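Novice: curious how this folds, go ahead:
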Amino acid sequence: MIINDRLFIGGAWSAPSGSALLDIASPHDRSVIGRAAQALPADVDRAVAAARAAFDEGPWPRTSPAERIALIRRLNALREARAAEIAALVSAENGSAIWFTRAGQPGLTRQANAYLKAAEEFGWEETLEPSDPAATFRSVVRREAIGVIAAVIPWNSPFSAALAKIVPALLAGNTVVLKVSPENSLSMNLLARLLEETGLPRGVISVLPADRETSEYLVSHPDVDKIAFTGSTRAGRRIASLAGEQLKRVSLELGGKSAAVILADADLAQVTRGLKYASLLNNGEACIAHTRILAPRSRYEDVVTSLKELLESLPVGDPSDEQTFIGPMVRPDQQQRVREYIGIGVQEGARLVTGGPQVPTGLENGNYITPTLFADVDNSMRIAREEIFGPVLVVIPYDDEDDAVRIANASEYGLSGGVWSADQDHALDVARRMRTGTVTVNGAPIGFDGPFGGFGASGVGREYGAVGLTQYIEYKTITV
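Specialist: Purely as a prediction, here's the structure:
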C-alpha cells in the first residue's frame, strides 16, 4: 500500500489544504492499492503563487539555455534509472498492460532527446539585417518564456503526456503547475520526486493530483499565462472558451477517431500484425488508435476474418502479467461507457463479428472489456464517428481510393491515421491526401522530431521537437 499524504508544491512537499486521502483502486480487481492527497483550490493558489514568484523574481527564466538543458538531461537520466518501477506503477494504476508501459520507456527518452536537440539548435536570440538597403537599423529577435504554464494531462499515458509539456516548458524558461488525474496520483508523485531530485529552483514546478473542478480553477487562474491541455475534445472546448475569455495562450491535444486505409495491394498478414499495435495499444485507451479500418470491397471479408482472428487471439487479463495484451479499462465508468457503445453498434445495425458487451469470464471483478469487432459499418454510425476509447474496432468498406480518402476525412477529428500498401510511394500519395495531423505508412512508428497534433476537433497547436518547443515561447523584437 502506497500512501502519499503530501503535495509537491513549488518544489517542496507540504500538507494539503484538505485532510482526506483518495483511495486509488486497481482496475484489475478494484482493490485499494494506495491513498493520495488531492489538491483543492487553496493548493492551486499556493502553487500558482510559487510559480509566479519564481518566474517574476527568481533565477529560472534568466538562466542560460545551456543550464536548463543540463537540468533536463539530469531529469531524463533519473527517470531512465527507474524505468521498471515507473512501468509497473502505471500498469497498477491504469490497467495498462505491462508490455505497453515497458515498451514506452525508451520512447520517453527519445521524446525528451528530441526537445533537447531542438533547444540546443534553437536561435534563442538572432540579429536580423534589414531587407531594405537604405534602412539605418537592425532587429534583434528574442525567443522568451511565456510565464506560468498550467499543464493539464489525462490518465491514459501520464508520463508521456506530462513530459511532452513540462520538458519544453522548462527548456524555454517557464514555470509550471502540472495538474494530473486522480487515477495517476501514485505515479505522478514519483515524477514529482524525480523533479525534486533534479534540483530545479524553488517554485519552478508543482505537481497536483486534482479533480475536474480544481482543474478548471487552475486554468481560470488570473496568474496563469498559458494552458497546455491533453484530454477529451469536450473538455478542450471548455478550456478554449476559458482561455479566450482571458486571452491566454492555449494548446490543446484532444481526441481522435483515426482511420487506417488498407489499399487493395496490401499484405494482409502485415496489416493485421501492425493493427494489433496501431489500433489496440494501451487497451484501446489511446487518442491515436486507428479504430476505423477502411477496407476495399474486393478484400472486405478477408480483412474482417483476419481481424476477427486477431482479436480472438489476444490474451485479456491481469495487466502485470507479461502474457497479457489487453488489460482492464481504467475505471468502472469507463468500462460501462465502452459496453454502452457496443450496444449502440448493435442497435445501429452493424454486424457484431466478435466480442460484445459481456465481461470476459473469470474477470468479473475488474474493469474488463471483451475485444470487439464490428463489420458492415457505415461511417455515419455513432460507433464510426465518436471516440469510444476502448478495444472496439469498426471495419468500413470503400469502393475506390477516392472513396477511401473521402471516408477517412469525413470526421470531425484529425489526429492520426495510417495507410497500408505494397507500394510505399503510392501509400505516401494517399497519406498526403488525408486531413489528419500524423499518418503512418505500413505501421511506421510516430517520431518525436516532427510535430504531433491534430486537425479539426483533435486540437490546436503541436507537440514534440522544435515545433513543440515553440509552443512555450513568446517572440520579442528589439529594433536598434
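Novice: C-alpha only now, for contacts and for neighbours.
Specialist: Noted.
Novice: what about residue 378, neighbour count?
Specialist: 19 (other C-alpha atoms under 10 Å).
Novice: could you measure from the residue lying closest to it once chain neighbours are set aside over to residue 402?
Specialist: Once flanking residues are discounted, residue 378 sits nearest to residue 396: 6.2 Å by C-alpha to C-alpha, 6 or more residues apart in numbering. Residue 396 sits 14 Å away from residue 402, taking C-alpha to C-alpha, to the nearest Å as the criterion.
Novice: one more to line up against the first:
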Amino acid sequence: MKAINPLVVIVAALGAELGCVFIVFLIGVDMSTTFSVVSPVDGQVLAEYGYASGEDIRQALEASQQVALTWQNTPLAQRKVLVGQAIDWLVSQRDRIAEAIAQQIGRPIAQAAGEVRGLEERARHMIAIADEALADNYPAPKEGFTRFLRREPLGTVLVLAPWNYPFLTAINTIVPALVAGNRVILKHSSQVPLVAKIFDEAFKAAGLPNGVFQVLHMTHDDTLALIGSEGIDFVAFTGSVEGGRTVQRAAAERFIGLGLELGGKDPAYVRADADLNNAVENLVDGAFFNSGQSCCGVERIYVHASLYDDFVAQFVELTKGYRFGNPMDANTNLGPMVRARAADFVRQQIADAVAAGAKTLIPAGHFTHDAPGTAYLAPQVLVDVDHRMRLMTEESFGPVIGIMPVSGDEEALRLMNDSDFGLTASIWTTDADAAMALADQIETGTVFMNRCDYLDPALAWTGVKDTGRGVSLSALGYAQLTRVKSIHFRTA
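Specialist: Predicted structure coming up:
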C-alpha cells in the first residue's frame, strides 16, 4: 500500500499579471515517485516514468498564469495556425503513434494508425468552426445602445485523459481549449505516458509559447489536490463513474466547470425491417473493435424475434473469423485487453451469466491465443441472457456481447432505457420515421441509425444518467470552454 505523508501547503506568489495574487493549493506527497508501464502485448515493463513533484506542479501553474494574457491576446487566426501546425506534426508521426498505441494498450498495429485519421478529422473541424463558434453574438438592434455577447477563455484547463483512445479523447478538449485562448495541462493515463510525450513534442514543434500546453504525470492524490486548487479553471475528465464522482468531490468547494464523460452500456436494436447483413457486419465491429474497450462500443443487442436466429448465426460466424493474437503482428485484427485484471473482470461477468443460465456460442479453444490470467481474452457471444445478469447491465468494456430477442419496438425501447448509462444507442432499420420516433424516447446522448461506434465532430458528444455531464466537440464544445461577457454600452 502506498504511504501518504500529511498534506503539504504550497503557496505560490504568481506574477505581476495577476496583481501579486497568492494561489494556495494542497499537494498530497506520495512516497511513490515513479510508475511503470506494463505492456499487454507480453506482460513486460515497457517503461518507467517519474511523477511530478510538488515543485513541478507549482512551476506548471506559474508558467500557465504567466502566459495567460499573451496567449489570450494572440489573435484567433494565429492561435488556429499554431494549433493546426501541431496537428500537422502529429499526422506526420502516424507510424510512431501506431506503435505507441499497440505497445501500450494492445490495439493491433494494423488498426492503431486509424486513430490519427480520427484525431485529424476532429481537430480540423474544431479549428474550422472556431471563428463562428467564438464570434460576438448580437441581439436585435436597440437605438442608442451597443449590445453584444462575447466569449472569453476560462483560463487553465486540466485534461484528464484515458488510455483506450489516448489521442482521440484528449484532442476533443485540447484543440478547442487552446484555440479559444485557454492554456492546457494534460494529465494522461499512466498506461500511456508515451502519448503524453508525443503531444508535448507536437505543441513544442508548433511553436506555442512556453506554458500554453504542458504535461504532468501526477499521482492520484496530487491530481485531486490540483483540481481543488485555485490554479485550475476547468476540468475535462474521461473515465469511470466512480472516477467522475471523485473528480466532482475534489472540485466541490470551487465554482469551476467540469466535463465528465464516464461509463456506458450502449444498446443496439435490430428491427424486423433491418438490412440483416449490414447490421451484423457493423455490430460485430461495434462490439469488438479495440477489444470492446470503447466508450461508445456496443455492449448489448436486442433483435426482433423474426430475425433473431439468423442474426445470431451470422454474428457468431463473423466473430469466429477474427485473427486474434499479438497486436504487433500486421495480420492481427483483434488484440489483448489493456491489462490482465480488466480481462479477468470480463471473464467473471461471463462466468456469472453462464451460472445464471446464459449460453456461450464461441467454443473454448477456437481462439488459440486466449489465455486465462492474462490480458488475452478472446471475443465471446452470449444468448439466453436477461437484465438480471451483470453482463447486460454493468459496463463490460471488453470483447463480449449479450444478444436478446424482442417482440417489437415497445419491448426494445423498455430494455434500451433500462440502464444507468446513456452515451449512444443504435437503431437498425429501413424506416427512418420509426427510428426517429424511437430516438425521441431513448434516454441517451446520441442516437444512430444504421451505424454505431462513431463520433461526428460536428455533433455534440454528450451523455445522460451516469454517463456524466458536459459537452465536447461541435460549437457547443467551445461554449463549455469559454465564459460569456455581456457588453452593454449607451451610445446616445
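Novice: just give the TM-score of the two.
Specialist: Taking TM-score structural alignment, normalised by the length of structure 1 as the basis, the two superposed chains have a TM-score of 0.90; 459 aligned residues with a C-alpha RMSD of 2.3 Å.
Novice: circling back to that earlier point, neighbour count winner among residue 396 and residue 402 of structure 1?
Specialist: The residue with more neighbours, out of residue 396 of structure 1 and residue 402, is residue 396; 25 against 12, by other C-alpha under 10 Å.
Novice: which position in structure 2 aligns with the more buried one?
Specialist: Alignment note (TM-score structural alignment): residue 396 of structure 1 maps to residue 404 of structure 2.
Novice: what helix or strand is its match on?
Specialist: Per DSSP states H and E, residue 404 of structure 2 falls inside strand 400-406.
Novice: mean distance of that strand to its aligned residues in structure 1, please.
Specialist: Averaged over the aligned pairs, strand 400-406 of structure 2 sits 1.2 Å from structure 1 after superposition, using mean C-alpha distance after the TM-score superposition for structure 1.
Novice: can you name every helix or strand that that strand contacts?
Specialist: Applying 3 or more C-alpha pairs under 8 Å, 6 or more residues apart in numbering; DSSP states H and E, we find strand 400-406 of structure 2 packed against helix 276-288, strand 298-304, helix 305-320, strand 380-383.
Novice: for the ones you listed, which one sits closest to residue 217 of structure 2?
Specialist: helix 276-288 (30.4 Å; C-alpha to C-alpha).
Novice: so where is the closest one in structure 1?
Specialist: Helix 276-288 of structure 2 covers residues 268-280 of structure 1 once aligned (TM-score structural alignment).
Novice: which other residues reach the matching stretch?
Specialist: The contact list for stretch 268-280 of structure 1 (C-alpha atoms under 8 Å, 6 or more residues apart in numbering) reads 262, 288-291, 303, 306-307, 310, 326, 390-391, 393, 420, 442-443.
Novice: how about the secondary structure of the residue positioned nearest the centre of structure 2?
Specialist: Of all residues in structure 2, the one closest to the mean position by C-alpha atoms, centre = their mean is residue 169, 4.0 Å from it. Three-state call for residue 169 of structure 2 (DSSP: H, G, I helix; E, B strand; the rest coil): helix.
Novice: if I look at the equivalent of it over in structure 1, how far off is residue 137 of structure 1?
Specialist: Alignment note (TM-score structural alignment): residue 169 of structure 2 maps to residue 161 of structure 1. Residue 161 of structure 1 sits 44 Å away from residue 137 of structure 1, going by C-alpha to C-alpha.
Novice: got it, and residue 251 of structure 1?
Specialist: Taking C-alpha to C-alpha as the measure, residue 251 of structure 1 and residue 137 of structure 1 are separated by 35 Å.
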